[in-house]
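K.L.:
Quick one: sequence plus predicted model below, questions after.
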Amino acid sequence: MPQYDKSLVWFRRDLRVLDHAALYQALAGSRQVFCVFVFDKDILNLLPRQDRRVEFIHACATELDVELRKFGGGLIVRHASAAQEIPALAAALGVNAVFANRDYEPQAIERDLAVATRLKADGRAFVDFKDQVIFEKDEVTSQSGKPYSVFTPYKNAWLKKLALLADSGSDSPLHSYFIDSFGARLAPCGAAAMPSLSELGFEKTNLESLHIPTGISGARKLLDDFLSRIDAYDVTRDYPSLKGPSYLSTHLRFGTISIRYLVKFAYDIVRMKNSPGASVWLSELIWRDFYFMILHAHPYVAERAFKPAYDQICWESGAAAEKLFAAWCEGKTGYPLVDAAMAQLNTTGYMHNRLRMIAACFLIKDLGIDWRWGERYFSEKLNDFDMAANNGGWQWAASSGCDAQPYFRIFNPVTQSIKFDPEGKFIRRYLPQLGKLSNKTIHAPWLAPSSELRAAGIELGNDYPAPLVLHEAARERTLARYAVVKAAS
């Protein structure tokens, strides 16, 4: 017997029909279910007019509407402030409850609390579910009941708990939610009313020319392709010129595929054939849960260092710092792998994970710039931007986070380049002006013989910048800058 007469499912970062917790629960517990997606002005108004993420979401929402219509339903689409629109739409439709999947970012929590309060005042329920993580909040803690701050023991506890629950039927965190038997309960939707990008106030980007697959079908296509490569992931993932990653991060961010499905996919491969590649990829998915847990347990990390002593560091400031930061953003540091990484980010909205570490460490420990500047720039540019993971990654690079690299371990951008792009293939792709340099000199053009630079048509400072800093000298400045941390420890 359905508990509610009519309900409304509010889609957010979960743009799919398959294995969607809130949609399933609403259909199982309601006689009739409406579906809505809000292009939230409170978020969109802060973005530039060209933003690949908005175009990606637009394509995903369009496909979601198509999928819902296959069941006889459809997607109501609004362009408004979600905090105002959801209670208003719930009242207009006369629903008894609004169903949604939980979001763990501070602003989203505040928004959902405001919506729930308004709904309650109107006599309606707000019901939310775990959907974008396997274990949330304090579901994985130490034996003393405290949140972990180091990844490996967290991972071990996470895997132990998963093993205990994985085969427990409907109580399993890997349980999938299929709506086929309830599909007839979806409320029919009139003619599609999807606003165009221009009606949303945005312009088309180069998303289409980048051939980035969108929607539920795009996620499935990428996963199918990754299946043939997953066993080698542990080796190929560190080399940006190789097709190593799954490229599913943006789809995970916007929920066109469920985390349960991906974890089960990796977990089963590990159990069936002990694949080292699948095991490492599963670890990457666990890192994702870990950073969500950290954000929940220590919400102050959104603004400050996880380790308070690191907030005492004196970063570069003033016009000189702004100039250094601008050069980093524009990929004009004089270090080819760093510049190629920034070119990849600025051109495509994607950056290879190894390069994220290298670029971040260079900004922080070679240029002496506050990690929050880089965190903010990535948040503006990354298609797959996720607050928890982005913050965790930047604090790892700054040595200020949980389980971070030691402050005295400072990546050498040249040796990293030689190790992970030995033939300069990635550099040549994004910095074609360096294409004629040898595999040896392409990693540090300022060390190339003048004759080779002339033959390659390169004049340092004109065709390609001289290095902003020399790494060894920058390293010494960083060790001095971090001395305040050493003194406090």
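P.N.:
It's in. Numbering: from 1, shown residues only.
K.L.:
Could you use CA atoms for every contact and neighbour count after this?
P.N.:
Will do.
K.L.:
Specify the local secondary structure of residue 37.
P.N.:
Under DSSP: H, G, I helix; E, B strand; the rest coil, residue 37 falls in the strand class.
K.L.:
Pull the number of nearby residues for it.
P.N.:
Per other Cα atoms under 10 Å, the neighbour tally for residue 37 reads 21.
K.L.:
now swap in residue 211 and tell me
P.N.:
8.
K.L.:
ditto for residue 298
P.N.:
By the criterion of other Cα under 10 Å, residue 298 has 12 neighbours.
K.L.:
Which residue, other than its chain neighbours, is closest to it?
P.N.:
Residue nearest to residue 298 in three dimensions, not counting chain neighbours: residue 306, with 7.7 Å by Cα to Cα, 6 or more residues apart in numbering.
K.L.:
what do you get for residue 189?
P.N.:
residue 74 (4.7 Å).
K.L.:
got the contact list for the residue nearest to residue 298?
P.N.:
Counting by Cα atoms under 8 Å, 6 or more residues apart in numbering, residue 306 touches 298, 300, 395, 400, 401, 402.
K.L.:
For ChimeraX, what selects the buried ones among these?
P.N.:
Filtering those down to the buried ones (16 or more other Cα atoms under 10 Å) takes a single ChimeraX command:
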select :395,400,401,402
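K.L.:
Second structure follows, compare the two:
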Amino acid sequence: MKPTSSLVWLRRDLRVFDHVALHQALQDSAVVHCVFVYDTTILDALPRRDRRVDFIHASIAEVAAELAELGGHLIVRHGDPATEIPALAAELGVGAVYCNHDYEPQALERDATVARTLRDAGRRFLSFKDQVIFEKSEVLSQTGGVFSVFTPYKNAWLKKLDADPSVLAPYHIEPHAARLAPPPSPAPALPTLAELGFEPSNLAELNIPTGMSGAARLFEDFLPRIAQYKDARDFPALKGPSYLSLHFRFGTLSVRHLVRTVRDVMARGAGGEGAPVWLAELIWREFYAMILFHNPHVVGGAFKPAYDAIQWETGPEADELFAAWCEGRTGYPLVDAAMAQLNQTGYMHNRLRMVTACFLIKDLGIDWRRGEAYFALHLNDFDLASNNGGWQWASSSGCDAQPYFRIFNPITQSQKFDASGKFIRRYLPQLKDLSDKEIHAPWLVPRMLPLDYPGPIVMHDEARKLTLERYEMVKKPGPSADQ
């Protein structure tokens, strides 16, 4: 039986267009309420100045304004959703709560708790696929198995999409907007950051676009550049990426719209080599989400359990090495500039995520979980599945990961991807007077080093040997080569 009234719970889907749960609720119900809960079980652990909270706050204001234009309103709560959602459902007298799937283990537990509480009160809990094109077990091997290697997964993903492109169809909201519950009079104001216990971060100073409109502007800016993406994406000083990862994280964009648009670009032959490469990056995102769903043990453990036996460096010396990595004082300019970018902006270029992760794991011998946790705290676009998948790729412990003997050389990576030192100079201005050749390894400069920049905390060649020994304790030896 369809509910006469319902409640749509916004989570990782902060938009009002092409929204599956909202569309379904509007189709099913005579009256539809919308709510967002500032989740204290997450927020209480964050620093009081957190760019992600700023981003959410601005994006929620845009959602509220858009709903108001459609004749509805947004209810905002601050607390534990496990109690706030059932309580609000009872207060409003709705028959069902609608939301879109969240795939992380803690979110699944939260949703199961909410569903049980609602069911006990005679209400329904309905959840839908929205943040991915294919989820869970929708893309399987020909034998019905779960993929653990990306390329065959990608091929199967693309084949499934070609067979049923209707999965990209938009979910329209406007035709049913008259069913949105009108705002109360007077309408309550949205909570301020201060009322939520937070202070403004530097999000505005960084000019990071927020909300649905910000995502749209970024995508419009990226489309004319997408043909160059394959080559430009690897160079941190170039405007190569789409910069949409933060919007993917909080659902201010529709993945269906993005994939549909890029496929249209490719069909016209206008996307060059870049468009299919960018589409593959979106598939990587779904691959890691699928891996997390089927292998929840990767939260805290290696995808390949044998790698949990690796003996990482511990103790005070390891702690100091880790602190040097976090603070960008390793003596390797590309690594330090990348960490400065992360610490100052909450963003890190994807090539540099690989370089810095490999340096922590295979130059310093530090457990990848420590780096994963640091990124989780500081990345604006932190996503558990993608962050975990990336770190396990770097540590060679994940699915379809780089071989353990593939060890990025931070100097050659710098020379190859920031040859002129433009990116390094932006974040390490103390090195600005070094030549393009000198800036990649300042300790080799014959004249005196700048007094405010350290020498290398480890020597790469020596560290590499130790890493090979460390891994060969749990893995058969194989060929080795610096990248």
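P.N.:
Okay, I see it. Treat the numbers as computed from the prediction; the structure is a model and nothing was measured.
K.L.:
what's the TM-score here?
P.N.:
Once superposed, chain against chain, the TM-score is 0.97 (TM-score structural alignment, normalised by the length of structure 2); 475 aligned residues with a Cα RMSD of 1.1 Å.
K.L.:
Relative to residue 102 of structure 1, how far out is the residue nearest to residue 189 of structure 1?
P.N.:
Distance, residue 74 of structure 1 to residue 102 of structure 1, using Cα to Cα, to the nearest Å: 22 Å.
K.L.:
hey, where'd the strands end up in the stretch 101-250 of structure 2?
P.N.:
Remark: strands assigned in the stretch 101-250 of structure 2 by DSSP state E, counting those that start in this stretch are 124-128.
K.L.:
can you redo the contacts of residue 306 of structure 1 as JSON lines with secondary structure?
P.N.:
Output for these, formatted as JSON lines (three-state DSSP):
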{"residue": "298", "secondary structure": "coil"}
{"residue": "300", "secondary structure": "helix"}
{"residue": "395", "secondary structure": "helix"}
{"residue": "400", "secondary structure": "coil"}
{"residue": "401", "secondary structure": "coil"}
{"residue": "402", "secondary structure": "coil"}
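K.L.:
Relative to residue 8 of structure 1, which of the contacts of residue 306 of structure 1 is nearest.
P.N.:
Among those, residue 298 lies closest to residue 8 of structure 1 (Cα to Cα), at 32.0 Å.
K.L.:
picking that back up, which one of the contacts of residue 306 of structure 1 is nearest to residue 408 of structure 1?
P.N.:
Among these, residue 400 lies closest to residue 408 of structure 1 (Cα to Cα), at 11.9 Å.
K.L.:
contacting residues for that closest one?
P.N.:
305, 306, 307, 308, 310.
K.L.:
so what corresponds to it in structure 2?
P.N.:
Counting by TM-score structural alignment, residue 400 of structure 1 lines up with residue 397 in structure 2.
K.L.:
Please report how far its match lies from residue 91 of structure 2.
P.N.:
In this structure, residue 397 of structure 2 lies at 48 Å from residue 91 of structure 2, with Cα to Cα as the measure.
K.L.:
again with residue 66 of structure 2
P.N.:
Remark: distance between residue 66 of structure 2 and residue 91 of structure 2 (Cα to Cα) = 24 Å.
K.L.:
These two: who's more crowded?
P.N.:
More crowded of residue 66 of structure 2 and residue 91, by other Cα under 10 Å: residue 66, with 18 against 9.
K.L.:
can you pull the buried residues of the helix or strand harbouring the more buried one?
P.N.:
Using DSSP states H and E, residue 66 of structure 2 maps to helix 51-69. By 16+ other Cα under 10 Å, the buried positions in helix 51-69 of structure 2 come out as 51-57, 59-67.
K.L.:
No more questions from me, cheers.
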